[in-house]
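Engineer: Okay, here's the prediction I keep looking at, along with the sequence it came from:
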Amino acid sequence: MAHSTFFAAICMLILSHSGVKATTFTIVNKCDYVVWPGILSNAGVQALPQTGFTLQSGETTTISAPTSWGGRFWGRTHCSQDSTGKFSCLTGDCGSGKVECLGNGAAPPATLAEFTLDGAGGLDFFDVSLVDGYNIPMLVVPQGGTGQNCTNTGCVVDLNDSCPSDLKVMSTDGSDGLACKSACEAFGDPQYCCTGAYGTPDTCKPSSYSEVFKTACPRAYSYAYDDKTSTFTCANADYTITFCPTPNTSQKSTQGQQNTETTPTSTSPTLINGTMVYEGGLDESGAGASSPSSSKLTHVVGITMAIWWSWQLF
């Protein structure tokens, strides 16, 4: 009986350390302007303590998400507070009137990083989506995960200046492109929105507009059924989400932006596995460094060995 009780205690201790763990999201702002990240949890999933915050140029913050969490991250830009204290943004605004989004999603167009943790087969499913349009470069890098399809994804190209004119969202003075709409938002046509008669993978196909996004960002979702090349999976990973993974100076500061000056770095696009990225755009991969997951695994192995030796004493 004593052995059984001790063994049960061992199992509980091992599970508490090596069982399904919380996932850490590291949010990095490499833009030369302020970004206000927003977070929306999926329906039926417990909301994270933070739903929106300010991230100055060069700043990093970490957020812990519980097992089986699902939701999305995005960046809000050109944000300000009026004389009444109401907070709003020209892109990615969540309509809460506050820095915290409080359960509201992003108004399109907005670049989205979407996650479903601990899904089918115990895998995390994630993607970067331009289905709701684009407003800011974004890169998602798994840290310490495993799996055949556990790799970086994102859209690191600045599409705001190269956006087709009938999709472009301009600044109030017409001098700058702030975001790039999806064809669905711009025209409301079912063939672009994958609705009605076009509501299946067989009937909804890429359009000339979605191909603009896909050509620039081959791993990002460009339309609703762009699954085969745009969904990625990892086991036991943490994630780094980087805004402007290479120095980006195309968005000029506006009222309330508190722009931080940086020295622009000359970069040129390079193809890696068929995906256009900028030199340095994958630096967040942490190759050769000890990841949080590997450190936790080492910790678990040590605990397990200590328990095994203790068991021999009984």
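Structural biologist: Sure thing, it's come through.
Engineer: C-alpha only now, for contacts and for neighbours.
Structural biologist: Noted.
Engineer: what about Thr116, neighbour count?
Structural biologist: Residues contacting Thr116 under the criterion other CA atoms under 10 Å number 20.
Engineer: which residues sit in contact with it?
Structural biologist: 68-71, 124-126 (CA atoms under 8 Å, 6 or more residues apart in numbering).
Engineer: Among those, name the ones in strands.
Structural biologist: 70-71, 124-126 (DSSP state E).
Engineer: Spell out the residue ranges of the helices in this protein.
Structural biologist: 2-18, 183-187, 190-193, 208-216, 292-312 (DSSP state H).
Engineer: I'd like the ones you listed written out as a markdown table, with distance to Thr116 added.
Structural biologist: Output for these, formatted as a markdown table (distance: least, CA to CA, whole Å):
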| stretch | distance to Thr116 |
| --- | --- |
| helix 2-18 | 20 |
| helix 183-187 | 25 |
| helix 190-193 | 23 |
| helix 208-216 | 23 |
| helix 292-312 | 18 |
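Engineer: Save the ones you listed as TSV, and put in distance to Ala106 and mean neighbour count too.
Structural biologist: Compiled in TSV, the helices of the chain are given as follows (distance: least, CA to CA, whole Å; neighbours: other CA atoms under 10 Å):
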stretch	distance to Ala106	mean neighbour count
helix 2-18	35	13
helix 183-187	13	18
helix 190-193	17	19
helix 208-216	19	18
helix 292-312	30	13
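Engineer: For the contacts of Thr116, work out which two are farthest apart.
Structural biologist: Greatest spacing in the contacts of Thr116, by CA to CA: Ser68 and Phe126 (12.7 Å).
Engineer: okay, the two: which has more neighbours?
Structural biologist: Phe126 (23 against 19).
Engineer: Could you pull up the residues touching the more buried one?
Structural biologist: 113-116, 231-233.
Engineer: Excluding chain neighbours, what is closest to it?
Structural biologist: Excluding its sequence neighbours, the residue lying closest to Phe126 (CA to CA, 6 or more residues apart in numbering) is Phe115, at 4.4 Å.
Engineer: Next up, a structure to set beside the first:
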Amino acid sequence: MALQLHLQNNLLLLILVIISAAGPRTSESARIFTIVNNCKETLWPAVTPGDNFNGGGFVLKPGQSKVFTAPVGWVGRIWARTGCNFDKNGNGSCQTGACGSSLKCTASGKAPASLAEFTLAALDFYDVSLVDGFNVPVVVTPINGKGNCSIAGCDSDLRSSCPDELAVKANGKIIACRSACDVFNADEYCCRGVYGNPVTCKATFYSSKFKQACPKAYSYAYDDPTSIFTCSGTDYVISFCSSRNQTVCTYHNNQLHCSGSRGLNSLITSWLIIMLVAFSMLS
């Protein structure tokens, strides 16, 4: 009887420890950003402000990734530059997304560029914007967060369906798709003047084409309801040229966490069930 009571007490203690470990994940002081290049071409990702991201610019060959940590309070954007050529001093030029002539970005990129935008707080806000046009597909996947935490972004390649009047070409190939505002500079497309509010600024023919291809990305300035997402205590994987359904992973506290997987909480639940069954057998 004493042995049975001892086993019961130990099982109860272990269950309480595991329940405590599996409790709600609170907002932490930093977010881990994993930036992945799944494109067939080399990219030069850019970040502003870039103090926590290798000074704001770096190179990623196909299949490569880099990991960074940004503090809560960071408000910034991440995008890809294409067709770049930098010398050993980090000076050069890019076909799309250029931020001046430096590898390290200290200013916003030149349109057109697909933008991943973040506001990190107790509750993070994030989105992918095509308001300034499109150059490569980009998807933002939050991992291990609490809240809405939807996958944002555009995994369609709009270059293949870009209207001729918006197309940016190099050597006969479409390398980017400009926004209608950038091309026509009209209030209707730029959501300014009498169109400078969500009541009068509506989707246009061009923004609707973007939205149809990329329903989880901003297609024009007031495209908020289906385009901006919230999540707390999460890490982010920013993947270029990836499917929204593709599994992506990040390391947090020396553990691998992946999207779409059962993860640690499911494992803990399984252990709880096993121990509760064992406890009932000892009763």
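Structural biologist: Everything's here; your move. Keep in mind that this is a model prediction, so the values were computed, not measured.
Engineer: residue contacts, Phe58 of structure 2?
Structural biologist: Here Phe58 of structure 2 is in contact with 44-46, 103-104 (criterion: CA under 8 Å, 6+ apart).
Engineer: aligned partner of it in structure 1?
Structural biologist: Using TM-score structural alignment, the equivalent of Phe58 of structure 2 in structure 1 is Phe53.
Engineer: Gly76 of structure 2 touches Thr48, doesn't it?
Structural biologist: Yes: the pair Gly76 of structure 2 / Thr48 is scored as a contact, 5.5 Å apart, by CA atoms under 8 Å.
Engineer: the more surrounded of these two?
Structural biologist: Thr48 (24 against 17).
Engineer: distance of the aligned residue in structure 1 for that one from Phe53 of structure 1?
Structural biologist: Mapped onto structure 1 by TM-score structural alignment, Thr48 of structure 2 lines up with Leu40. Leu40 of structure 1 sits 12 Å away from Phe53 of structure 1, taking CA to CA, to the nearest Å as the criterion.
Engineer: Check Gly281 of structure 1 too.
Structural biologist: Gly281 of structure 1 is 24 Å from Phe53 of structure 1, by CA to CA.
Engineer: Just to check, Cys258 of structure 2 is in contact with Thr250?
Structural biologist: Yes: in terms of CA under 8 Å, Cys258 of structure 2 counts as a neighbour of Thr250; the distance is 6.3 Å.
Engineer: returning to that earlier point: which among the helices of structure 1 is found nearest to Thr153 of structure 1?
Structural biologist: Once the helices of structure 1 are compared by CA to CA, helix 208-216 is nearest, at 12.5 Å.
Engineer: matching residues in structure 2 for that closest one?
Structural biologist: Using TM-score structural alignment, helix 208-216 of structure 1 pairs with 205-213 in structure 2.
Engineer: what about the strands in the stretch 51-200 of structure 2?
Structural biologist: Using DSSP state E, counting those that start in this stretch, the strands assigned to the stretch 51-200 of structure 2 run over residues 65-71, 75-81, 85-86, 92-93, 115-119, 124-129, 138-143, 152-154, 167-170, 173-177.
Engineer: I figured Phe87 of structure 1 was touching Thr77, is that so?
Structural biologist: No: Phe87 of structure 1 sits out of contact with Thr77 when judged by CA under 8 Å, with a separation of 11.8 Å.
Engineer: show me the contacts for the residue most central in space within structure 1.
Structural biologist: Closest residue to the average C-alpha location of structure 1: Ala113 at 3.0 Å, with CA atoms, centre = their mean. Residues counted as contacts of Ala113 of structure 1 (CA under 8 Å, 6+ apart) are 72-74, 126-129, 140.
Engineer: returning to that earlier point: could you dump the contacts of Phe126 of structure 1 to a markdown table with distance to Thr5 of structure 1?
Structural biologist: Listed next are the contacts of Phe126 of structure 1 as a markdown table, based on distance: CA to CA, whole Å:
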| residue | distance to Thr5 of structure 1 |
| --- | --- |
| Ala113 | 45 |
| Glu114 | 43 |
| Phe115 | 39 |
| Thr116 | 37 |
| Thr231 | 44 |
| Phe232 | 42 |
| Thr233 | 38 |
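Engineer: Please identify, among those, the one with the most neighbours.
Structural biologist: Most surrounded of the contacts of Phe126 of structure 1: other CA under 10 Å gives Thr233, at 25 neighbours.
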